[in-house]
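Participant: Here is my input; please provide its structure:
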Amino acid sequence: MLDRVRTVGYAAYERLLRSEIGGAPDHVAVIMDGNRRYARKEGEETTEGHREGAQTTEQLLDWCDELGVREVTLYTFSTENFDRPAEQREFIFDLVEEKLRTFADADRVHDAGVCIRAIGEREMLPDRVLDAIDYAEAKTAGYDALNLNIALAYGGRAELLGAARDVARSVQAGELEPDDVDVDTVAESLYQGPTRDVDLIVRTGGDERTSNFLPWHANGNEAATFFCTPYWPEFRKIDFLRAIRTYQNRQESWRTTRARRALALVRAVGDRDVSQAMATLRRFRDALPSAEREQADEEYELAD
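Facilitator: Okay, the predicted model is just below:
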């Protein structure tokens, strides 16, 4: 009886969260933390925590496909993880190899148009993992409905350092002028994986830090962050919906702030030819509370 009540309550809460969400972020990055702690809590071997966490990862991809997320980046194995005991590393590599090949052959991956890529310091990975990466990337290269980036041997500082070195070599070789180095130049030297900036970072396991994850794509875009206490194997769909609600609330707040700043600038200057501020105000006018929106419409003829 108690289980049925919980099931009904969970379903009702999920419906409530869905009703509060107007749309999903394009790019979600996930730090899947807590596999080992979950295993210890359950009295299981560490390896079992990673295995159950892999099942949560499969569910996450289903949720992203259902909600319309266009890109997912999973922090699977960091450069710091090489410090773990050899048996733990080998098990994770075995699991990654298995899941990459399983995903690459799964009908639902092909039906959903999932493109799989790996990002990170590939030369640090075992040959069997590299072979599985090549297999998965080749099998899904023609898709673009959902981009799935697997961060393996990944470190944000290493990525930025590598990009800086590539740019420096181009300048030294006379292929690039220093004054021509811009955002696009650096972006082209990053790992070839993410196709868009990160909108939302989700971290499980209770820690409130982003751990050197996608600093260029996330911090530059001021990505929303959602930290939650469940360990990764315990992460549920309602947790994911709550994360998306956090992102959406942040976006609404950002739009309102932009509209108010633009309105204040137009009023301060007192000149209707302030084109950039007026364009911003028109773009974000709907984010203003109704009273402010009506007043702005009357003053500056913003309404269509």
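
Participant: only C-alpha atoms for contact and neighbour calcs from this point on.
Facilitator: Noted.

Participant: At which residues are the helices of the chain located?
Facilitator: 2-20, 35-41, 46-67, 86-105, 107-111, 127-140, 156-172, 183-188, 237-269, 275-284, 290-300 (DSSP state H).

Participant: mind checking how far P215 is from E90?
Facilitator: Distance, P215 to E90, using Cα to Cα, to the nearest Å: 28 Å.

Participant: Isn't T73 up against V28?
Facilitator: Yes - with contact defined as Cα atoms under 8 Å, T73 counts as touching V28 (6.5 Å).

Participant: if we can go back for a sec, let's have the helices of the chain in a markdown table, adding distance to L146.
Facilitator: Conversion of the helices of the chain to a markdown table gives the following (distance: least, Cα to Cα, whole Å):
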| stretch | distance to L146 |
| --- | --- |
| helix 2-20 | 21 |
| helix 35-41 | 25 |
| helix 46-67 | 7 |
| helix 86-105 | 13 |
| helix 107-111 | 9 |
| helix 127-140 | 10 |
| helix 156-172 | 23 |
| helix 183-188 | 21 |
| helix 237-269 | 17 |
| helix 275-284 | 28 |
| helix 290-300 | 37 |
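
Participant: Next, the second sequence, to be compared with the first:
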Amino acid sequence: VGFVMDGNRRYARTIDQPVIVGHQRGAQTAGKILEWWVRLGPRYLTIWAFSSENFKRPKEEVDCLFRLMTIHFKNLAFASSVHLFQIRVRIVGSRERLPRELLEAIELLEDSTRKYSRLFLQVAVGYGGRDEIVRSVRSAIARGVEVTEDSIGQGTFCSQIGVPPVELIVRTSERRTSGFFLWDTQTAELHFLDKLWPQLTEEDWLDAIASFAQREIRSGR
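Facilitator: Predicted coordinates:
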């Protein structure tokens, strides 16, 4: 399952609060998703936390987002549930423009969960779908292999870290995928929610999983 989290800023406006409050509430919702996931969910979960397009936002907002991610990644590294359920966490995306403190938090989180394999959480930070494909093509050329569907597929983040293609994309607020893991979502089902990310509830999560299960039954999977 892959989540495209959208609507934090609009949520902040609806409650007449600064943008950062919307992002804080959104981070809380992401934490709840992890709780719901370990109770009832597939082995693999992907969350798009920060896109390559987000770098274009005001510097103050971007810096606040980086601070939030740094705090939450550090907390996740020591979270009892992560170690109880043996969740391996990987952060994917371009890291060239990420601040040192966030990079250190990412390294801590990945190192502390490297030995686990029961559940797998993939968090996309600095990620863009087109950028991923460009990087994969360049990787194939650098390896001296022909650029084919197979060689491009071998260079995607999912392929490199052993995560299967996304089967269900859940998005709040908007009805588009915005380039979410372009190469590895070709056959993914789509589940759109007409609410803002901080408003997501456990019932929404269960409805998405149930809806996907029914689609699998109808398609004979």
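
Participant: Among P215 and E90 of structure 1, which residue is more densely surrounded?
Facilitator: Comparing P215 of structure 1 with E90 by other Cα atoms under 10 Å, the one with more neighbours is P215, at 19 against 13.

Participant: what do we get in structure 2 for D83 of structure 1?
Facilitator: With TM-score structural alignment as the criterion, the equivalent of D83 of structure 1 in structure 2 is K56.

Participant: Please name the residues that touch the spatially most central residue of structure 2.
Facilitator: Against the mean C-alpha coordinate of structure 2, by Cα atoms, centre = their mean, the closest residue is I47 at 1.8 Å. By Cα atoms under 8 Å, 6 or more residues apart in numbering, the contact list for I47 of structure 2 reads 2-5, 121-124.

Participant: Give the aligned equivalent of it in structure 1.
Facilitator: Match for I47 of structure 2 (TM-score structural alignment): L74.

Participant: Then F78 of structure 2?
Facilitator: Alignment note (TM-score structural alignment): F78 of structure 2 maps to D105 of structure 1.

Participant: Neighbours of T79 of structure 1, how many?
Facilitator: 16.

Participant: Please look at it and G156 and confirm they touch.
Facilitator: No - using Cα under 8 Å, T79 of structure 1 makes no contact with G156, being 9.4 Å away.

Participant: Next, the contact list for the aligned partner of I20 of structure 2 in structure 1, please.
Facilitator: I20 of structure 2 maps onto T47 in structure 1, with residues paired by TM-score structural alignment. Each residue near T47 of structure 1 by Cα under 8 Å, 6+ apart is listed here: 36, 39, 88, 91-92.

Participant: which position in structure 2 aligns with V198 of structure 1?
Facilitator: The pairwise alignment with structure 2 assigns V198 of structure 1 to V166, based on TM-score structural alignment.

Participant: cool, and V167 of structure 1?
Facilitator: Using TM-score structural alignment as the criterion, V167 of structure 1 maps onto A140 of structure 2.

Participant: was I right about that match contacting G155?
Facilitator: Yes - in this structure, A140 of structure 2 is within contact of G155 by Cα under 8 Å, at 7.3 Å.

Participant: Now for the match of F78 of structure 2: which residues touch it?
Facilitator: K139.

Participant: How about A12 of structure 2: what's its closest non-neighbour residue?
Facilitator: G22 (4.4 Å; Cα to Cα, 6 or more residues apart in numbering).

Participant: so the one you found touches L196, yeah?
Facilitator: No - G22 of structure 2 is beyond contact range of L196, at 9.9 Å (criterion: Cα under 8 Å).

Participant: What's G128 of structure 2 aligned with over in structure 1?
Facilitator: G128 of structure 2 maps onto G155 in structure 1, by TM-score structural alignment.

Participant: right, and that match touches G120 too?
Facilitator: Yes - in this structure, G155 of structure 1 is within contact of G120 by Cα under 8 Å, at 7.1 Å.

Participant: Show residues contacting stretch 96-108 of structure 2.
Facilitator: 66-67, 69-71, 73-74, 77, 91, 95, 126.

Participant: For the aligned partner of W216 of structure 1 in structure 2, grab the count of nearby residues.
Facilitator: In structure 2, the residue matched to W216 of structure 1 (TM-score structural alignment) is W183. For W183 of structure 2, the count of nearby residues is 20 (other Cα under 10 Å).

Participant: how close does W183 of structure 2 sit to Y44 of structure 2?
Facilitator: W183 of structure 2 is 17 Å from Y44 of structure 2, where distance means Cα to Cα.

Participant: do A27 of structure 2 as well
Facilitator: Taking Cα to Cα, one finds A27 of structure 2 at 19 Å from Y44 of structure 2.

Participant: ditto for E61 of structure 2
Facilitator: 30 Å.

Participant: out of these two, which sits in the busier spot?
Facilitator: Y44 (20 against 16).

Participant: For the more buried one, which residues are in contact?
Facilitator: 1, 119-122, 163.

Participant: at 7 Å instead, please
Facilitator: With contact taken as Cα atoms under 7 Å, 6 or more residues apart in numbering, Y44 of structure 2 is in contact with 1, 119-121.

Participant: Next, format those as a markdown table and append neighbour count.
Facilitator: As requested, the contacts of Y44 of structure 2 are exported to a markdown table (neighbours: other Cα atoms under 10 Å):
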| residue | neighbour count |
| --- | --- |
| V1 | 21 |
| L119 | 18 |
| F120 | 20 |
| L121 | 19 |
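
Participant: Mind checking which of those land in strands?
Facilitator: Using DSSP state E, the subset of the contacts of Y44 of structure 2 located in strands is 119-121.

Participant: number of nearby residues for the match of V167 of structure 1?
Facilitator: A140 of structure 2, neighbours per other Cα under 10 Å, totals 19.

Participant: Quick check: closest non-adjacent residue to P178 of structure 1.
Facilitator: Per Cα to Cα, 6+ apart, closest to P178 of structure 1 is V171, 6.4 Å.
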